[in-house]
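fold the following and give me the result.
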Amino acid sequence: MSGKVAGKKKAGTELTALNKKKLKSVDEILGKVKWLAERVKGEPEVQKTLAELNLPHACREVVDKDAGAVLDEIETAILFVAASVLRGEGFTYTLPSRSKANQLYVPELDRIVLKDSQSHRAFANTSTCRKAVITTRILQLVHELCTKRIHVTKRDLFYTDVKLFEDQSNSDAILDDLACMLGCTRSSLHVVASEKGVVVGRLTFREDGDPIDCRRMGVGGKAIPPNIDKVDAITSDAMFILLVEKDAAFMRLAEDRFYNTYPCIIITAKGQPDVATRLFLRKLKQVLRIPVLALVDSDPYGLKILSVYMKGSMNMSYDSSNLTTPDIKWLGVRPSDLDRFSIPQQCRLPMTDEDIKTGKKLLEEDFVKANPEWVKELEIMVTTKVKAEIQALSSFGFQYLSQQYLPLKLQEGDWI
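Below you'll find the predicted structure:
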């Protein structure tokens, strides 16, 4: 047994030595990244809109609205309900349907949008009665927030009426319904998610007037502000943004000061992306006009997380124009990397039946089919039935990620 362990260590040492020989100077490593950055800066700033595409389906999108405009929308909605009651037609809300059947992937925009089908939420119907009550209660609370010009978290909102809401998922879902119904972004409702995402690296900005330097935030990084509207004066000399799925990889890169050698901004939402992180990433991309490279686990859920950043989520497809960053490049860890970088077998995990089912579903998605390289990687994953986490790279040493794997990927321009 000890001989096997020694053999694995020797193989790892040899691979590390080989990769070190392959690495060129920092300027040469960044050559292809610089080319990509120049291409991104040369792209036209004005993108196509839904209105210009003349799609066969009517689609719904929302916009940012100030507190006064949201108040007007709420009062108009309540007047419609009151008029319906007076006509003898009952207490009913008419809302856009957010079901999967009402979603549409638009290749020209490279994101998911919401079609214009509607559903009815009647108080007199036993199946929708409770939702109608929760909808009314949250409309009342949002009206109060907009009147007072204050913000609260989704958790705060839930605790205003725990017995009615029962579970935060209920109040969260209605919030999305209302944003869609009122034609505004969810942040326009003055309800924000708790801080989750963090950023570190070559970035400075002002948050509500306070200067922030993300190079001076330590290993933990700077929490991404829940209210992105208060972020301005964004400046950076970074060549790219590195989007990282997990907190552990983020901490490794932050502690190794990866951004000092390879000028970048590093962002993570610590798993499934929250709204604030998605808004912040999009804002950085629009202001700085630099490429975004993604580092996620080599499993179906890593790709699903990446797809939320790029194409949008089903739950918030109505706001995909504000939340998505379509042209993110998948840097790693990719299924083809497992053999290419000789990831040890003990670090490769067998995919569960649910993993395989999720991978096959992804292969059926239109946005995956639009990218042959993604299809190729997913087919490797589903065929081999093997997955691996970013941390599998640590089998060659704790700093292998920052000192060899990522520099090699950048040097080769190995992104898709």
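
when you work out contacts or count neighbours from here on, use the C-alpha atoms and nothing else.
Noted.

can you give me the strands in the stretch 251-400 of the chain?
264-268, 292-295, 329-332, 349-350, 386-387 (DSSP state E, counting those that start in this stretch).

could you export these as TSV, including mean neighbour count and distance to L104?
Listed next are these as TSV, based on neighbours: other CA atoms under 10 Å; distance: least, CA to CA, whole Å:
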stretch	mean neighbour count	distance to L104
strand 264-268	26	28
strand 292-295	24	25
strand 329-332	20	22
strand 349-350	14	33
strand 386-387	21	29
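
for T235, which of these is the nearest?
Among those, strand 264-268 comes nearest to T235, with 11.2 Å by CA to CA.

which helices and strands does that closest one pack with?
strand 198-201, strand 240-244, helix 247-255 (3 or more CA pairs under 8 Å, 6 or more residues apart in numbering; DSSP states H and E).

winner for burial among the ones you listed?
The highest mean neighbour count among these, using mean count of other CA atoms under 10 Å, belongs to strand 198-201: a mean of 26.

contacts for that one next, please.
By CA atoms under 8 Å, 6 or more residues apart in numbering, the surrounding residues in contact with strand 198-201 are 214-215, 217, 220-224, 254, 257, 259-260, 263-269, 277.

any of those residues buried? List them.
214-215, 221-224, 254, 257, 259, 263-269, 277 (16 or more other CA atoms under 10 Å).

mind listing what's buried in the helix or strand hosting K10?
If you go by DSSP states H and E, K10 is part of helix 2-22. For helix 2-22, the neighbour count (16+ other CA under 10 Å) marks G12, T16, N19 as buried.

make CSV out of these and add distance to D116.
Shown next, in CSV, are the buried residues of helix 2-22 (distance: CA to CA, whole Å):
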residue, distance to D116
G12, 55
T16, 55
N19, 53
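
pick the one among the residues you listed closest to T76.
Checking those against T76 with CA to CA, the nearest one is N19 at 64.2 Å.

another one to check against the first:
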Amino acid sequence: MNVYRSQLMVAIEDVMLDIVRSVAEGKSPVFTLRNQRDWKNVKFGDRLKLKPEGQASTVEIKFSSRRSRPKFALIIHLLGVVHRLLFTQSTCTRRQLYYQNVALVRSQGLLDAAVRDICSLLNAPAWELGVIATSKGLVAGPVSLIMETGDVIDCMAPGGVLIPQDINNVVRLESDAQFVLLVEKDATFQKLLDEGVLERLGPCILVTGKGFPDVATRLLVQLLWKFLSVPVLALVDADPHGIEIMCIYRFGSLNMSHQSDDLAVPMVRWLGVHPTDISWLGIKAQPLTAVDISKLRNLATRPYVT
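Take a look at the predicted model:
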């Protein structure tokens, strides 16, 4: 067992001991966490970062509160699961965690939020705790992923390859690609492959998160950037949701701001489609919906928009 894994186990044990002490002293136990849902709690340099303890506002998850007691119980349950995963050096997907105790978890969204809280509590990414997300993203192009086990994933398969859930276990990349192209939608990704973009513009690597990218997709993009030192370009729709997706790749997201060093790639450049391209390309414009306008107003308040 490596030292880091042992340290995480000790950290979990310390949390549990604090709870036991509180109960023994007649106090109601409470988790005090930095609020990862407040934009005022992030600072912005080249990416979003959650402010350190002492500078960020906090939220309390109290056992004494009827409203927060279910979440408190869920965190306690998951801490036990994570401790076992670390001890046995195994992994579990978030989906598996949900189905292991549906009565307690109640919904996948609540479980995902509790996992984020545990990551903040232990100051560690979920994949280091043995908790991995089911991947939905695809990668295609002249790149081989060499895994910790020695397995090699060749990404030249027709239609692309599903990004592995354990992408954090990649130890080496082999590629002669000159750039990485991030594509918002799977349909566009497949269309580009059908049109022979890998041969016509290559050598290059295409990645799609099929909409908003999951953790595995974002981890892969950063690995490609770090290992290959090539330009990373984003091709998204010229609408508020497309712009937000590009910003997530580049700057990170609010609820994962405590892990932006591992997930954000500040060198991502917006290739298009730009709103100014619509008339130039002769594309029929569509009016913004009420949801689009609300999203635009929200984007305008974020620290990376000037």
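
list the TM-score for the superposed pair.
Once superposed, chain against chain, the TM-score is 0.93 (TM-score structural alignment, normalised by the length of structure 2); 300 aligned residues with a CA RMSD of 1.7 Å.

centroid residue for structure 1?
Y309 (3.2 Å; CA atoms, centre = their mean).

can you tell me the closest non-neighbouring residue to that residue?
T324 (5.5 Å; CA to CA, 6 or more residues apart in numbering).

which position in structure 2 pairs with that neighbour?
Matched to structure 2 by TM-score structural alignment, T324 of structure 1 sits across from A264.

now swap in L189 of structure 1 and tell me
So, by TM-score structural alignment, L189 of structure 1 is matched to L129.

how many residues are close by its match?
Look at L129 of structure 2: counted by other CA atoms under 10 Å, it has 26 neighbours.

can you map out the helices along the stretch 51-200 of structure 2?
Along the stretch 51-200 of structure 2, the stretches classed as helices by DSSP state H, counting those that start in this stretch are 69-88, 94-100, 102-105, 108-122, 186-194, 197-200.

any chance of TSV for those helices, columns distance to L281 of structure 2?
Formatted as TSV, the helices of the stretch 51-200 of structure 2 follow (distance: least, CA to CA, whole Å):
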stretch	distance to L281 of structure 2
helix 69-88	51
helix 94-100	42
helix 102-105	49
helix 108-122	40
helix 186-194	17
helix 197-200	19
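
mind checking which of those is nearest T149 of structure 2?
Among the helices of the stretch 51-200 of structure 2, the nearest to T149 of structure 2 by CA to CA is helix 69-88 (17.0 Å).

packing partners of that closest one?
Against helix 69-88 of structure 2 (3+ CA pairs under 8 Å, 6+ apart) you get helix 3-24, strand 58-62, helix 102-105, helix 108-122.

the residue nearest to F165 of structure 1 when sequence neighbours are not counted - how many residues pack around it?
Spatial nearest neighbour of F165 of structure 1, excluding adjacent residues (CA to CA, 6+ apart): S171 at 6.0 Å. By other CA under 10 Å, the residues close to S171 of structure 1 number 25.

distance check, S171 of structure 1 against M316 of structure 1.
As judged by CA to CA, to the nearest Å, S171 of structure 1 and M316 of structure 1 stand 15 Å apart.

return the residues in contact with the match of T324 of structure 1.
Residues in contact with A264 of structure 2 (CA under 8 Å, 6+ apart) are R47, R218, Q222, I248, Y249, R250, F251, G252.

10 Å - rerun?
Shown in contact with A264 of structure 2 (CA atoms under 10 Å, 6 or more residues apart in numbering): 46-48, 218-219, 221-222, 247-253, 256-257.

one more: R278 of structure 1?
Neighbouring residues of R278 of structure 1 by CA under 10 Å, 6+ apart: G197, A269, V308, Y309, M310, G312, N322, L323, T324, T325.

now flag whichever of these is closest to K131 of structure 1.
Distance to K131 of structure 1 across these (CA to CA) is lowest for G312, with 25.3 Å.

quick one: map the closest one onto structure 2.
Under TM-score structural alignment, G312 of structure 1 pairs with G252 in structure 2.

from D46 of structure 2, how far off is its match?
Counting by CA to CA, the gap from G252 of structure 2 to D46 of structure 2 is 10 Å.

quick one: which of the two has more around it?
When neighbours are counted by other CA under 10 Å, G252 comes out ahead of the other of G252 of structure 2 and D46, with 26 against 14.

ok, now which ones touch the more buried one?
By CA under 10 Å, 6+ apart, the contact list for G252 of structure 2 reads 46-49, 218, 245-246, 258-266.

mapped onto structure 1, which of these hold?
Contacts from the contacts of G252 of structure 2 that recur in structure 1, judged by both residues aligned by TM-score structural alignment, their matches' CA atoms under 10 Å, are 47-49, 218, 245-246, 258-266.
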